[in-house]
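Visitor: Got a predicted model here, sequence first, then my questions.
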Amino acid sequence: MTGTQPFAGSILCHVNSELGEGPSYDPATDTAWWFDIKGRKLHELHLGSSAKRVHELPVMGSVFAVIDPARQLIASDEGLFVRHVEGGRLERLGAIEDKPECRSNDGRVHQSGALWIGTMGRSAEKGAGSIYHVAGTSAGIRVTKLYSNVSIPNGICFSPDGAVAYFTDSAVNHFMRVTVDPATGLPVGAPEILSDESGSPGDIDGAVCDADGLIWNARWGAGTIDVYRPDGTKIRRHAVPVTQPSCPAFVGAKADRLLVTSAWQGMDQAGRASDIHAGRTLELGVTVRGRFEPAFRL
């Protein structure tokens, strides 16, 4: 791996979210979306005009996806909701699991239109969470538990052909890969370790996989975005001006820009004073060969 590349980007949003997470981009409207999970807020940023809106939520949202031009999907601590674009009304779609002591965390829509969503204890209790597969059906949704005994699910993303899923438990810090059925997004093999990061600084957090199969991963606590080949080789590291980057997303009309959320969660007053951009949303400032997120198929 080459040395760490200095930050060459910019701050897209100067709001300091406690736990900025779950960024996504809708190319039809040129709009980036992300959450402050702890603040129960949904942020909306039109990239072309820089027009910004913040929507208060009655739930702790963590994952956002487009369903169609009129509807969006939100995964939260209270289950899955359809958000109606006109007016922002939330309509409960169903539960992820029957564990009120848990909340949703990292997730992403597979090319099949199914959602992978992770849950975790509200205070990151060891082994309290799981990773689920959620498929839309004519009757609503079908939820399948994939992996249990997960403390902090993260890193969920998929290869360009939809045949491989990546994920991690940040408390273990093993970046995992598993073969999946491209038609459904369901695993067809046993998970294997892609990269053992247990002895390295920082935690594997959110990730996206670009058009070339490279995995762009936010390294919580290390202040970097790390880039992996599909075989697990780490080839680049980009510095960011926040200690706790949380998740990247491809944005822009060509999906050639990388947005990164961050957090000030867990920092005391001195920590926040020394990390003034903590919780802000930034652009990495490098050209990428990204991909647009698929819609959730309901």
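Guide: Received, thanks.
Visitor: When you work out contacts or count neighbours from here on, use the C-alpha atoms and nothing else.
Guide: OK.
Visitor: I figured residue 131 hits residue 118, correct?
Guide: Yes - using Cα atoms under 8 Å, residue 131 makes contact with residue 118 at a distance of 4.2 Å.
Visitor: can you list residues touching both of those two?
Guide: Shared contacts of residue 131 and residue 118, defined by Cα atoms under 8 Å, 6 or more residues apart in numbering, are found at residue 153.
Visitor: tally of neighbours for residue 171?
Guide: Using other Cα atoms under 10 Å, residue 171 is surrounded by 17 other residues.
Visitor: residues contacting it?
Guide: By Cα under 8 Å, 6+ apart, the contact list for residue 171 reads 151-152, 203.
Visitor: neighbour count winner among residue 131 and residue 118?
Guide: The neighbour count for residue 131 versus residue 118, taken as other Cα under 10 Å, is higher for residue 118 (34 against 29).
Visitor: Would you mind measuring from the more buried one to residue 83?
Guide: Applying Cα to Cα, to the nearest Å, the value for residue 118 to residue 83 is 20 Å.
Visitor: ok, now residue 221?
Guide: Applying Cα to Cα to residue 221 and residue 83 gives a distance of 32 Å.
Visitor: more crowded one of those two?
Guide: With neighbours defined as other Cα under 10 Å, residue 221 and residue 83 compare such that residue 83 has more, 22 against 16.
Visitor: my read: the more buried one touches residue 91, true?
Guide: Yes - Residue 83 is in contact with residue 91 according to Cα under 8 Å; the separation is 6.4 Å.
Visitor: residue boundaries of the strands in the stretch 101-250 of the chain?
Guide: Along the stretch 101-250 of the chain, counting by DSSP state E, counting those that start in this stretch, strands occupy 102-109, 115-121, 129-137, 140-150, 153-158, 164-169, 174-179, 192-196, 203-209, 215-220, 224-228, 234-239, 245-251.
Visitor: could you dump those strands to TSV with distance to residue 257?
Guide: Shown next, in TSV, are the strands of the stretch 101-250 of the chain (distance: least, Cα to Cα, whole Å):
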stretch	distance to residue 257
strand 102-109	18
strand 115-121	24
strand 129-137	28
strand 140-150	31
strand 153-158	17
strand 164-169	21
strand 174-179	24
strand 192-196	25
strand 203-209	12
strand 215-220	12
strand 224-228	13
strand 234-239	14
strand 245-251	5
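Visitor: Quick one: closest of those strands to residue 32.
Guide: Nearest of those to residue 32, taken as Cα to Cα: strand 245-251 at 7.1 Å.
Visitor: which residues touch that closest one?
Guide: 20-25, 27, 32, 205-208, 216-221, 223-225, 256-263, 290-292.
Visitor: Show me which of these are buried.
Guide: Neighbour counting with 16 or more other Cα atoms under 10 Å marks 20-25, 32, 205-208, 216-221, 223-225, 256-263, 290-292 as buried within the contacts of strand 245-251.
Visitor: can you tell me how far residue 152 sits from residue 120?
Guide: Taken as Cα to Cα, the span from residue 152 to residue 120 is 6 Å.
Visitor: Tell me which of the strands of the stretch 101-250 of the chain sits nearest to residue 4.
Guide: Closest approach to residue 4 among those (Cα to Cα): strand 234-239, 4.8 Å.
Visitor: let's bring in a second model and compare:
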Amino acid sequence: MSVFDPTICTLGEGPLWHPERQSLFWFDIVNMRLYGEGRVHQFEECVSAAGWLDHDSLFIASETQLFTYHLETGAQKHVAPLEADNAVTRSNDGRADPFGGFWIGSMGKDMEKGAGAIHRYYRGTVETLYRDITVSNAICFSPDRRFAHFTDTHTRQVMRVALDAEGWPKAAPEVFIDTQTDGFFPDGAVIDAQGCLWVAHWGRSRVARYDTEGGFMGAVSIPARQASCPAFGGTDLDQLYVTSATMGMGDRAGPDDGKTFVIQTQAKGQREHRVIL
């Protein structure tokens, strides 16, 4: 595991490999910044996750809205409100789904219990899927388009839910990975082309890999204590990028905490799905 970018983020999150630009973008949520291609994009409120729309535009989730963002001009266009009337919450983990939709979780800015939710944007509308979420994370999708995954980190369980032909949940979520006994806190996650789920374990300096039945396969060590979210990228989608955070660490932060890392793997990721407005 090597340092991809030495910028120290307070809360690095939302890594996205843009398939047309062949570039990695990621956020520092609490500092309201988007990083990528050697540039810093500053916003006026927390931003946390994105999908891609075309070569030059991203679909971004902030604490109050979903909006499009032009990477070259900085032009923004409002698409839909996102808990805009709730000053307690902000957006957190999110990812485009295989159907052109975008799942986005929210959480309390001070991790208020049950303050968050998980929503789905799909072709012009936002629908709330799950409520009473404390820390939304691990939103990712199986390559066969059959399942979505997510977690409320404080439960220490990654859930799996079956999807219908338009990508909406069609059954109750079921426990897919249970780390309560191990004491891990699942954070951001991504699923590779073989259907295996890679999830960051917050506070444990690692990203763990699980098979299609939720069985533990192994883990990659990260030189930062608070690994937050993985993403596959690179020309062949075989490089694993991992964001990290220094939030809450104070003087205990090490020299690599908060940086963004990359490692060559023998796995191959899925191409990031495009958001359809």
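Guide: The structure has been received and is ready for your questions. Please read these numbers as outputs of a predicted model, since none were measured by experiment.
Visitor: Any idea what the TM-score comes out to?
Guide: Comparison of the two superposed chains (TM-score structural alignment, normalised by the length of structure 2) gives a TM-score of 0.97, and 276 aligned residues with a Cα RMSD of 1.1 Å.
Visitor: And the helices in structure 1?
Guide: Taking DSSP state H, the helices of structure 1 run over residues 269-274.
Visitor: how about residue 248 of structure 1, what's its match in structure 2?
Guide: Aligned by TM-score structural alignment, residue 248 of structure 1 pairs with residue 230 of structure 2.
Visitor: Contact partners for the aligned residue in structure 1 for residue 205 of structure 2?
Guide: Alignment note (TM-score structural alignment): residue 205 of structure 2 maps to residue 223 of structure 1. By Cα under 8 Å, 6+ apart, residue 223 of structure 1 lies in contact with 239-245.
Visitor: Could you dump those residues into JSON lines with neighbour count and distance to residue 102 of structure 1 added?
Guide: Shown next, in JSON lines, are the contacts of residue 223 of structure 1 (neighbours: other Cα atoms under 10 Å; distance: Cα to Cα, whole Å):
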{"residue": "239", "neighbour count": "20", "distance to residue 102 of structure 1": "32"}
{"residue": "240", "neighbour count": "27", "distance to residue 102 of structure 1": "30"}
{"residue": "241", "neighbour count": "22", "distance to residue 102 of structure 1": "31"}
{"residue": "242", "neighbour count": "25", "distance to residue 102 of structure 1": "27"}
{"residue": "243", "neighbour count": "25", "distance to residue 102 of structure 1": "26"}
{"residue": "244", "neighbour count": "28", "distance to residue 102 of structure 1": "22"}
{"residue": "245", "neighbour count": "34", "distance to residue 102 of structure 1": "22"}
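Visitor: out of those, who's nearest residue 187 of structure 1?
Guide: Checking the contacts of residue 223 of structure 1 against residue 187 of structure 1 by Cα to Cα gives residue 245 as the nearest, at 28.4 Å.
Visitor: Which residue, other than its chain neighbours, is closest to that closest one?
Guide: Nearest non-adjacent residue to residue 245 of structure 1, counting by Cα to Cα, 6 or more residues apart in numbering: residue 262, 4.2 Å away.
Visitor: Might you report the residue contacts of the one you found?
Guide: Contact analysis of residue 262 of structure 1 by Cα under 8 Å, 6+ apart lists 17, 19-21, 242, 244-247, 278-281.
Visitor: circling back: what is the burial count for the match of residue 248 of structure 1?
Guide: 28.
Visitor: Look up how far residue 229 of structure 2 lies from the nearest residue to it once chain neighbours are set aside.
Guide: Spatial nearest neighbour of residue 230 of structure 2, excluding adjacent residues (Cα to Cα, 6+ apart): residue 242 at 4.3 Å. From residue 242 of structure 2 across to residue 229 of structure 2, the span is 6 Å (Cα to Cα).
Visitor: Now the common contact residues for those two.
Guide: Overlap of the contact sets of residue 242 of structure 2 and residue 229 (by Cα under 8 Å, 6+ apart) consists of residue 15.
Visitor: Considering the contacts of residue 223 of structure 1, which are maintained in structure 2?
Guide: With both residues aligned by TM-score structural alignment, their matches' Cα atoms under 8 Å, the contacts of the contacts of residue 223 of structure 1 that structure 2 also has are 239-245.
Visitor: farthest pair in these?
Guide: Farthest pair in these (Cα to Cα) is 239 and 244. Separation: 11.3 Å.
Visitor: Stretch 68-79 of structure 2 corresponds to what range in structure 1?
Guide: The alignment of stretch 68-79 of structure 2 onto structure 1 (TM-score structural alignment) spans residues 82-93.
Visitor: buried stuff in stretch 52-59 of structure 2?
Guide: Buried positions in stretch 52-59 of structure 2, judged by neighbour count with 16+ other Cα under 10 Å: 52-54, 57-59.
Visitor: what residue of structure 2 matches up with residue 170 of structure 1?
Guide: Aligning on TM-score structural alignment places residue 170 of structure 1 opposite residue 153 in structure 2.
Visitor: Could you report the neighbour count for the aligned residue in structure 2 for residue 39 of structure 1?
Guide: Matched across to structure 2, residue 39 of structure 1 falls on residue 31, judged by TM-score structural alignment. Per other Cα under 10 Å, the neighbour tally for residue 31 of structure 2 reads 17.
Visitor: measure residue 31 of structure 2 to residue 82 of structure 2 for me?
Guide: 19 Å.
Visitor: Then residue 195 of structure 2?
Guide: Distance, residue 195 of structure 2 to residue 82 of structure 2, using Cα to Cα: 30 Å.
Visitor: These two: which is more packed in?
Guide: Remark: of residue 195 of structure 2 and residue 82, residue 82 carries more neighbours, 23 against 18, as counted by other Cα under 10 Å.
Visitor: That one against residue 67, yeah?
Guide: No - counting by Cα under 8 Å, residue 82 of structure 2 does not reach residue 67; the two are 9.9 Å apart.
Visitor: anything in contact with each of those two?
Guide: Jointly contacting residue 82 of structure 2 and residue 67 under the rule Cα under 8 Å, 6+ apart are residue 61.
Visitor: residue contacts, the residue nearest to residue 34 of structure 2 when sequence neighbours are not counted?
Guide: Distances taken as Cα to Cα, 6+ apart place residue 27 nearest to residue 34 of structure 2, at 4.5 Å, with adjacent residues excluded. Applying Cα under 8 Å, 6+ apart to residue 27 of structure 2 gives the contacts 11-15, 33-35, 47-49.
Visitor: could these be laid out in TSV, adding distance to residue 96 of structure 2?
Guide: Converted to TSV, the contacts of residue 27 of structure 2 look like this (distance: Cα to Cα, whole Å):
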residue	distance to residue 96 of structure 2
11	21
12	19
13	15
14	11
15	12
33	20
34	17
35	19
47	16
48	13
49	10
